[in-house]
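Asker: sequence unknown, structure follows:
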């Protein structure tokens, strides 16, 4: 039941996130639905391919596809004045989706009795895979490839679940809230990871 709840939360959050990005890029209605669906299910598809799970498993999630379509439709029908700050809200929804799908992906790996490393990778790919595809289709640099702290939070969630430090439902929900808050804080305060630029320094 907990796994299903995280699936629903992640699907809604990422479907909305994808639709928001599509509208920011002024895509037509087809582009909005396409980007929303790809964002919601891209991470799970990548995870399944890595864990050698049949691709057909994706098409068995009929209810989640319906939930994603409804979420995208509601966002698309919102009055323009009500979505004046989509950029900020898009990142908030993205944080929710990242956290929910990272936990869901890691739980999936643990359910298959895979090692801790697999839980970490499953958490990262499920949590950030859809966002990577979304950003590439939108012509943007994927967040996970920037110095911005993003996929690290998904990896931490995967590590905690892979080590089975949290098992009870309340503990998983608490982890979801903590990871979401950490991602939002890192976005607001622009936390970054160490990086090195190879671009030549321009002396003025």
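Answerer: That came through, no problem. No experiment lies behind these values; they were computed from the predicted model shown.

Asker: contacts and neighbour counts: CA atoms only from here.
Answerer: Fine.

Asker: Just the buried positions in the biggest helix by length in the chain, please.
Answerer: Ranked by number of residues, the top helix in the chain under DSSP state H is helix 86-111. Going by neighbour count (16 or more other C-alpha atoms under 10 Å), the buried part of helix 86-111 is 86, 90-110.

Asker: try stretch 70-84
Answerer: For stretch 70-84, the neighbour count (16+ other C-alpha under 10 Å) marks 71-73, 75-76 as buried.

Asker: got a list of contacts for the strand or helix carrying residue 36?
Answerer: Here residue 36, judged by DSSP states H and E, is contained in helix 29-50. Residues outside helix 29-50 that contact it (C-alpha atoms under 8 Å, 6 or more residues apart in numbering): 10-20, 22-23, 54-55, 58, 65, 68-69, 72, 76, 105, 122, 125-131, 133-134, 137.

Asker: Just the buried ones from the residues you listed, in ChimeraX syntax?
Answerer: Buried residues within the contacts of helix 29-50, by 16+ other C-alpha under 10 Å, are selected in ChimeraX with:
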select :10,11,12,13,14,15,16,17,18,19,20,22,23,58,65,68,69,72,76,105,122,125,126,127,128,129,130,131,133,134,137
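
Asker: Please compare the first structure with the one that follows:
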């Protein structure tokens, strides 16, 4: 049950996030759909490549493709009424997607009996991969490469799942809230990772 819930939440959140970014960059309707879909499914596709899951599994998610299509359509045609502050809401949706997909990626790696490091990598790739592809296609510097605390939260979620700290559906839902909340708090309070420049 938790797997389906995280798949739905992550897909919905990242589809909306991708559509918002595309509209901020003034993409046409085709570009909005492409960026929304890539954000929603790109991270999972990259993860599957690295951990040995057939990429063709992606095309079995017809229901999720339908969910993403409906949400992108709503955002495109009704954004004036649904989202009055795109940047803020886009960050919130991105945080929720990050948490949901990070946990889902960790769950998949555990099901495949992979070691802890692989669980963490799967969490980061699933949680942040779609956002990285989205930002690159939008001509933006990916959040994961900035000094903002972003992919670290996905790695921590993967670590906690891999160590068995959070087990059971309700515990994983709590971890989703904590991970998304931590990402939002890092935005609100401008928490940063250490940064070193070569040139002064």
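Answerer: Yep, it's here. The structure presented is a predicted model; accordingly, all values stated were derived computationally and were not measured.

Asker: related to what we said a few turns ago, for the helix holding residue 36 of structure 1, give me the average deviation versus structure 2.
Answerer: Taken against structure 2, helix 29-50 of structure 1 registers an average deviation of 0.2 Å after superposition, with mean C-alpha distance after the TM-score superposition for structure 1.

Asker: Direction-wise, compare that helix with helix 86-111 and give the angle.
Answerer: Angle, helix 29-50 of structure 1 to helix 86-111, by axes from the mean of the first three to the mean of the last three C-alpha atoms, to 10 degrees: 30 degrees.

Asker: The spatially closest residue to residue 163 of structure 1 that is not a sequence neighbour: how many residues sit nearby?
Answerer: Leaving out its chain neighbours, the residue that sits closest to residue 163 of structure 1 by C-alpha to C-alpha, 6 or more residues apart in numbering is residue 116, at 6.2 Å. A count of neighbours around residue 116 of structure 1, defined by other C-alpha atoms under 10 Å, yields 19.

Asker: Next: the one 5 residues further on.
Answerer: Residue 121 of structure 1 has 22 neighbouring residues, counting by other C-alpha under 10 Å.

Asker: host element of it?
Answerer: Per DSSP H and E, residue 121 of structure 1 falls inside helix 116-137.

Asker: Average offset of that helix relative to structure 2?
Answerer: Averaged out, helix 116-137 of structure 1 is 0.3 Å away (mean C-alpha distance after the TM-score superposition for structure 1).

Asker: Average separation of the helix or strand that that helix is followed by from the aligned part of structure 2, please.
Answerer: With elements assigned by DSSP H and E, the helix or strand that comes after helix 116-137 of structure 1 is helix 151-162. Mean deviation of helix 151-162 of structure 1 relative to structure 2 after superposition (mean C-alpha distance after the TM-score superposition for structure 1): 0.3 Å.

Asker: May I see the buried residues of the helix or strand following helix 151-162 of structure 1?
Answerer: Later in the chain than helix 151-162 of structure 1, the nearest helix or strand by DSSP H and E is helix 169-188. In terms of neighbour count (16+ other C-alpha under 10 Å), helix 169-188 of structure 1 has its buried residues at 172-173, 175-176, 179-184, 186-187.

Asker: need the contact list for the residue nearest to residue 163 of structure 1.
Answerer: Applying C-alpha under 8 Å, 6+ apart, the residues near residue 116 of structure 1 are 110, 158-159, 162-163.

Asker: Distance of it relative to residue 164 of structure 1?
Answerer: In this view, residue 116 of structure 1 and residue 164 of structure 1 are 9 Å apart by C-alpha to C-alpha, to the nearest Å.

Asker: likewise residue 171 of structure 1?
Answerer: Counting by C-alpha to C-alpha, the gap from residue 171 of structure 1 to residue 164 of structure 1 is 11 Å.

Asker: Show me whatever sits in contact with both of these two.
Answerer: By C-alpha under 8 Å, 6+ apart, no residue touches both residue 171 of structure 1 and residue 164.

Asker: quick one: contacts for the most centrally placed residue in structure 1?
Answerer: The centre of structure 1 sits closest to residue 98, judged by C-alpha atoms, centre = their mean, with a distance of 3.4 Å. By C-alpha under 8 Å, 6+ apart, residue 98 of structure 1 lies in contact with 10, 14, 126-128, 154, 180.
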